[in-house]
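S.K.: sequence-free structure coming up:
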């Protein structure tokens, strides 16, 4: 039995997984999972690993951001750039949504006003350290 294990990167069928083998040589190979707050996440990862090792499609990566979430983050960063350059929310909305300039009297009740304000707030929150929450996705609240 090896005192120190070995780490491997398995890349098959579009999935990359890091595996640590302890050198115990168990037959059949086994996965050891602690019963902690991340148990469900670990089970899903073990199932994805088993699928890949058996030549099957691994399934969806639970840690990947959805396309909608990614697009919202991109818009938030663009809104933040505009705000830091001194653009008004109306100017940001026109640039982000490729909209015609919205008249001042219509801006107060326009749907893009609130949406743009939320994007600017999200961008500012990310700039002030909120980007670290992306590292926790999808494991927030599971410690």
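M.R.: Arrived safely. On a predicted model such as this, the values are computed, not experimentally measured, just so you know.

S.K.: rest of the way, CA atoms for contacts and neighbours
M.R.: Will do.

S.K.: Start from the N-terminal end of the protein and give the helices.
M.R.: Ranges of helices in the chain, per DSSP state H, are 39-53, 67-84, 89-96, 104-107, 111-127, 133-136.

S.K.: In a markdown table: those helices, plus distance to residue 12.
M.R.: As requested, these are exported to a markdown table (distance: least, CA to CA, whole Å):
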| stretch | distance to residue 12 |
| --- | --- |
| helix 39-53 | 6 |
| helix 67-84 | 23 |
| helix 89-96 | 38 |
| helix 104-107 | 51 |
| helix 111-127 | 34 |
| helix 133-136 | 24 |
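
S.K.: Pasting the second one now:
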């Protein structure tokens, strides 16, 4: 896919700058990027981007990454669940059947899918939701 930024004096028009974007499935993303580029060139503040992840999704992905960091540091799952999800300590005798045991394992499975390449769907969100990436 070719993108063009035309600057200078095309066809004798002074001060005309343009960005040529293909009308494809990612047009909205490209248009938003071009708009952000224009705002930066004109010294304007960044805006909310098209397709920004909802706050709940951002918080879920942060939780996923924190859980993976804990697992890589060899933190036991019970301690991970206590730190990330519980309001009070979980007794070792209750851990085997505790609902947070299943929840922390589900979080880590979801994080593993992201690490295995599912994060690419975040780049083209919300179009990735239409492709059923499982996120």
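M.R.: Perfect, thanks for sending it. As the structure is a computational prediction, the values presented were derived from the model and not from experiment.

S.K.: quick one on the thing from earlier: possible to save the helices of structure 1 as a markdown table with mean neighbour count?
M.R.: Conversion of the helices of structure 1 to a markdown table gives the following (neighbours: other CA atoms under 10 Å):
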| stretch | mean neighbour count |
| --- | --- |
| helix 39-53 | 16 |
| helix 67-84 | 16 |
| helix 89-96 | 19 |
| helix 104-107 | 11 |
| helix 111-127 | 18 |
| helix 133-136 | 12 |
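
S.K.: Quick one: closest of the ones you listed to residue 8 of structure 1.
M.R.: helix 39-53 (12.4 Å; CA to CA).

S.K.: once aligned to structure 2, how far is the closest one on average?
M.R.: Following superposition, helix 39-53 of structure 1 is found to deviate from structure 2 by 3.0 Å on average (mean CA distance after the TM-score superposition for structure 1).

S.K.: tell me the contacts of residue 70 of structure 2?
M.R.: Residue 70 of structure 2 makes contact with residue 80 under the criterion CA atoms under 8 Å, 6 or more residues apart in numbering.

S.K.: The same query, at a cut-off of 10 Å, please.
M.R.: 64, 76, 77, 79, 80, 83, 84 (CA atoms under 10 Å, 6 or more residues apart in numbering).

S.K.: Quick check, the third one in contact with residue 104.
M.R.: Yes - here residue 77 of structure 2 lies in contact with residue 104, judged by CA atoms under 10 Å, at a distance of 7.1 Å.

S.K.: intersection of neighbour lists for those two?
M.R.: Joint contacts of residue 77 of structure 2 and residue 104 (CA under 10 Å, 6+ apart) are residue 67.

S.K.: Tell me, how many residues neighbour the counterpart of residue 90 of structure 2 in structure 1?
M.R.: Residue correspondence to structure 1 (TM-score structural alignment): residue 90 of structure 2 is matched to residue 102. Using other CA atoms under 10 Å, residue 102 of structure 1 has 16 neighbouring residues.

S.K.: what residues are up against residue 102 of structure 1?
M.R.: 90, 91, 93, 94, 108, 110, 112, 113.
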